[in-house]
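In: 3D model of this:
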Amino acid sequence: MKTQTMTLVVAAALLAVPAAHAAQIALYIDGANYADSNTPAAASAAGVTASGMAFVGLSGGSGGPVRDQFGDINLGGNVPSDDYWYVVNANLDLAADPGVSSAVADDYFGFTLTADAGSQLDLNTLTFDWGFGSNDDALTGTTIGYRVFASVDGGSFVSLGVESFNGDVAIDTWVDGTAGNYDLSGLGLTTDGGSVEFRVQTFSTSSGGGVMQAFQNISVDGALVAVPEPSSTALIGLAGLGFILRRRR
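Out: Okay, the predicted model is just below:
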């Protein structure tokens, strides 16, 4: 009977902690036109501050990174295009995969999501569309790719994964790359009012000014979790203490 009472008290305390429900936390580059490299989020959940897009040490080519065309290439393969993507011009790409130990200090684009005070971020997935092409010359045996990193609460960046294409690319042709889909559950919860920063480093064995890769529909899903009230935590602790004392009698 005592054990049942203890179980019920603890269960009641746990139920007092708000449950998390997965939903879209933020969306970037939704196909609409934006004026400059500091692109704002297209959408963000209530209780979350989504930074503008950082664009560090890179080039989007003539006209900036938010484009619907790159030379004669209609981004996304749409004609007419009017479908805007986030472009990284290969003339400032890294020459090779930066690897999992990259400091990600330069040559990246990315953004930061911050929870309001009293809440924590519990993220599930990062997804986006990816494509590439060459406006100047056909490419033979070329590697084009990117690596994604994340940092929780200002900590060290960890690699979430890498994607690359190796092969031939016809001139003035849009190529659909493999869509990005990354599991974020291993990042764990942020602190109260904490943040998660994402950075993407692009690389290509061709540094030609006509080579580019582009990203769109960058979406982060997860939950905003309310920090448990001290009373709930105290209730669990008191229930456990009471149970221990009763066991000693």
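In: rest of the way, CA atoms for contacts and neighbours
Out: OK.
In: Quick one: name whatever helix or strand follows the strand or helix carrying residue 149.
Out: Following DSSP states H and E, one finds residue 149 within strand 139-152. Using DSSP H and E, the helix or strand that follows strand 139-152 in sequence is strand 158-169.
In: quick check: angle from that next one to strand 139-152?
Out: Counting by axes from the mean of the first three to the mean of the last three Cα atoms, to 10 degrees, strand 158-169 lies at 170 degrees to strand 139-152.
In: Residues touching strand 158-169, excluding its own?
Out: 100-101, 133-134, 138-151, 175, 177-178, 180, 182-184 (Cα atoms under 8 Å, 6 or more residues apart in numbering).
In: And this one, please, so the two structures can be compared:
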Amino acid sequence: MKKTKFIPGLAACFAATSLSSPAAVLIAGIDTWASTTAPTPTAAAGITATATASATGGDWSNSDGTGRGSSDDGTWGTTGLGTPSSTVSDVGSANFTLTNAKTDGQITITIVNGSGLDIDLDSFHFDALAFRPKAARTYAVNVLAGSDITVGTVASSEGNPQNDNSTNDITHLGGSLSGHNQHDDLDIDLTGLADSILEAGGTAIFQLAFSNGVGDSSGGHHLFLDNVAVSGDFIPIPEPSSIALLGLSGLALLRRRR
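Out: This next block holds a predicted model:
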């Protein structure tokens, strides 16, 4: 993990330079689902992103009800990230569906940072909704592997009883879907990782995992998923004038100490 060491007396001077504050942007995201096993992510410039999908008892579906479970709010989770997600909602590939109460399903996104800049990871985003309560509504966001970021579970829901909509599990509608804006819009904070910096040239593998489905093949107990993304801040390289100013300030401080 890279760490920045601030010498007392220099931080204020460094902050006054021409470095601008970064803003979280879309690093990689999936909002169209042309493949049931290897959906193709959209990625920021310099980023290579790939994805895989799997489930117990069969694959995810991208043809359920011509996109009836898709989200059309144009956001990733609750945010736009400067790159709106797709608002298409009338084709099957507009959303991913874990059908008929399958016990579990996973999506992984592999990100290779070829941008030349370090990335301060910000959040993992997704929109999800259950048609009926026996769907796999318990979720976890995990970092499966990383060349430099912290590996492990980032967040997970409580896994409470099927009919309970008062927890932080995915909301179910009891079979009364109406429209394309009823999803739980979730943003999972990545800044709490011990190391949340994806360094230039580094790789990270994220997993979104759903579980606790009942496995009942009847009744349409589906989990709908859309707008899955990872966001972060590209860390700018200091301009030469900023580095020079910092160096001069350091010399001045050393002279004062002498």
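In: Can you provide the mean distance from the helix ranked longest in structure 2 to its aligned counterpart in structure 1?
Out: Across structure 2, the longest stretch assigned as helix under DSSP state H is helix 240-257. For helix 240-257 of structure 2, the mean deviation from structure 1 after alignment is 4.8 Å (mean Cα distance after the TM-score superposition for structure 1).
In: Residues contacting that helix, please?
Out: The contact list for helix 240-257 of structure 2, computed with Cα under 8 Å, 6+ apart, reads 9, 10, 13, 14, 17, 18, 19.
In: Where neighbours are concerned, which of those has the most?
Out: residue 14 (17 neighbours; other Cα atoms under 10 Å).
In: Confirm that that one sits in a helix.
Out: Yes - assignment of residue 14 of structure 2 by DSSP: H, G, I helix; E, B strand; the rest coil places it within a helix.
In: Pull up the gap between it and residue 239 of structure 2, please.
Out: 11 Å (Cα to Cα, to the nearest Å).
In: can you check residue 29 of structure 2 too?
Out: Residue 29 of structure 2 is 30 Å from residue 239 of structure 2, by Cα to Cα.
In: So if I had to pick from the two, which one is more boxed in?
Out: Neighbour count, other Cα under 10 Å: between residue 29 of structure 2 and residue 239, residue 29 has more, with 27 against 11.
In: From residue 215 of structure 2, how far out is the residue positioned nearest the centre of structure 2?
Out: Of all residues in structure 2, the one closest to the mean position by Cα atoms, centre = their mean is residue 124, 2.3 Å from it. Distance, residue 124 of structure 2 to residue 215 of structure 2, using Cα to Cα: 27 Å.
In: same deal with residue 36 of structure 2?
Out: 19 Å.
In: do residue 230 of structure 2 as well
Out: On the measure of Cα to Cα, residue 230 of structure 2 and residue 215 of structure 2 end up 30 Å apart.
In: more crowded one of the two?
Out: Neighbours were counted for residue 230 of structure 2 and for residue 215 using other Cα under 10 Å; residue 230 has more, 26 against 18.
In: Reduced to three states, what does that one come out as?
Out: Quick answer, by three-state DSSP: residue 230 of structure 2 is strand.
In: rewinding a little: which PyMOL command selects the buried ones in the contacts of strand 158-169 of structure 1?
Out: PyMOL command restricting the contacts of strand 158-169 of structure 1 to the buried ones, with burial defined by 16 or more other Cα atoms under 10 Å:
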select buried, resi 100+133+134+138+139+143+144+145+146+147+148+149+150+151+175+177+180+182+184
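In: Looking at the contacts of helix 240-257 of structure 2, which one is closest to residue 203 of structure 2?
Out: Ranked by distance to residue 203 of structure 2 (Cα to Cα), the contacts of helix 240-257 of structure 2 are led by residue 19 at 26.2 Å.
In: Check whether that closest one really touches residue 235, as I assumed.
Out: No - at 9.9 Å, residue 19 of structure 2 does not count as touching residue 235 under the criterion of Cα atoms under 8 Å.
In: Closest one of the contacts of helix 240-257 of structure 2 to residue 116 of structure 2?
Out: residue 19 (17.3 Å).
In: If we ignore the residues flanking it in sequence, what's nearest the closest one?
Out: residue 238 (6.4 Å; Cα to Cα, 6 or more residues apart in numbering).
In: tell me, how many neighbours does residue 209 of structure 2 end up with?
Out: Neighbour tally, residue 209 of structure 2, other Cα under 10 Å: 21.
In: same question but for residue 242 of structure 1, I mixed them up
Out: 12.
In: so which helix or strand takes in residue 87 of structure 1?
Out: strand 85-89.
In: And for residue 83 of structure 1?
Out: With DSSP H and E as the test, residue 83 of structure 1 turns up in no helix or strand.
In: shouldn't it be in contact with residue 76?
Out: Yes - Residue 83 of structure 1 lies in contact with residue 76 (Cα under 8 Å); the separation is 7.1 Å.
In: ok, the two, which is more surrounded?
Out: Shown here are residue 83 of structure 1 and residue 76; by other Cα under 10 Å, residue 76 has more neighbours (24 against 21).
In: Identify the residues contacting that one.
Out: Neighbouring residues of residue 76 of structure 1 by Cα under 8 Å, 6+ apart: 83, 85, 131, 174, 176.
In: For residue 213 of structure 1, see how far away the last one is.
Out: The span separating residue 176 of structure 1 from residue 213 of structure 1 equals 10 Å under the rule Cα to Cα.
In: Could you pull out the residues contacting both of these two?
Out: The contact lists of residue 176 of structure 1 and residue 213 share 130, 131, 132, where a contact means Cα under 8 Å, 6+ apart.
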